[in-house]
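**Q** Could you look at this predicted model? Sequence included:
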Amino acid sequence: MTIVIATHKSEEIAEFADRVLVLQEGRAAAFDTPGAIFADRGLLDRCWIRPPQVSALANRLTETGHPLPGQFPVLLTQAEEQVMKWMNGGQG
């Protein structure tokens, strides 16, 4: 089943979408998973996208040389799990 949602609310996108189509000036700029979209700082800046707060934190950690282990977090529960893993030296 496919459901199309048009929104500027990144938290809703993170929670409900499996795939995201980003439009820039009416043209497709990107089509990928929420994690891939919110991890792409260049795309975020170019298209004026504000990522979910947990994704912004993950981007900042990556920029400072402290990337979280595993899949890029878009939900608080994902970030919590990855921070716990990170604090335990990469062990679950």
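**A** Now that the structure is in, tell me what you want to look at.
**Q** drop to CA atoms for contacts and neighbour counts, all remaining ones
**A** Fine.
**Q** Okay, and E15 sits in which element?
**A** E15 belongs to helix 10-16 when elements are defined using DSSP states H and E.
**Q** Please name every helix or strand in contact with that helix.
**A** Judged by 3 or more C-alpha pairs under 8 Å, 6 or more residues apart in numbering; DSSP states H and E, the packing partners of helix 10-16 are helix 34-39.
**Q** before we go on, here's another structure to hold up against the first:
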Amino acid sequence: MTAIEYRRDALPAPKSLAENLLFMAGLLGTLYKAEEAAAQVSGDVPAVVREAQQSANNTAGRRASRGSRQGFLLTSEERQAIELRAALLAT
């Protein structure tokens, strides 16, 4: 899981929130594309996915955890629903 933390008493402007949402949705899109393109070996996390997770963790101000795995795979329909919701929230 990746997040950008905001203090309750210091929320950024709506434009900044929208930009952050689009950035995070872009990271999610990168993960989905990498997942679809990678030849999966059971239990192996592709390098592109690890790099995207590490980038997202760095953006959130966290160090990447060792051996972290998502633990589940979303269906195409679930990914599309998440992407649609993110796009609706961004507009």
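**A** Arrived safely. It should be emphasised that the depicted structure is a prediction, and the values quoted were computed from it without experimental measurement.
**Q** Fetch the TM-score of the aligned pair.
**A** In this superposition the chains share a TM-score of 0.23, using TM-score structural alignment, normalised by the length of structure 2; 47 aligned residues with a C-alpha RMSD of 4.9 Å.
**Q** returning to what we had before: show the subsequent helix or strand relative to the helix holding E15 of structure 1.
**A** On the C-terminal side of helix 10-16 of structure 1, the closest following helix or strand by DSSP H and E is strand 20-24.
**Q** helices or strands next to that following strand in the packing?
**A** For strand 20-24 of structure 1, the packing partners by 3+ C-alpha pairs under 8 Å, 6+ apart are strand 27-32.
**Q** tilt between the strand it packs on and strand 20-24?
**A** 160 degrees (axes from the mean of the first three to the mean of the last three C-alpha atoms, to 10 degrees).
**Q** Outside of strand 27-32 of structure 1 itself, which residues are in contact with it?
**A** 19-23, 37 (C-alpha atoms under 8 Å, 6 or more residues apart in numbering).
**Q** quick one: buried residues of the helix holding E15 of structure 1?
**A** Of all the residues in helix 10-16 of structure 1, those buried under the rule 16 or more other C-alpha atoms under 10 Å are 10-11, 13-14.
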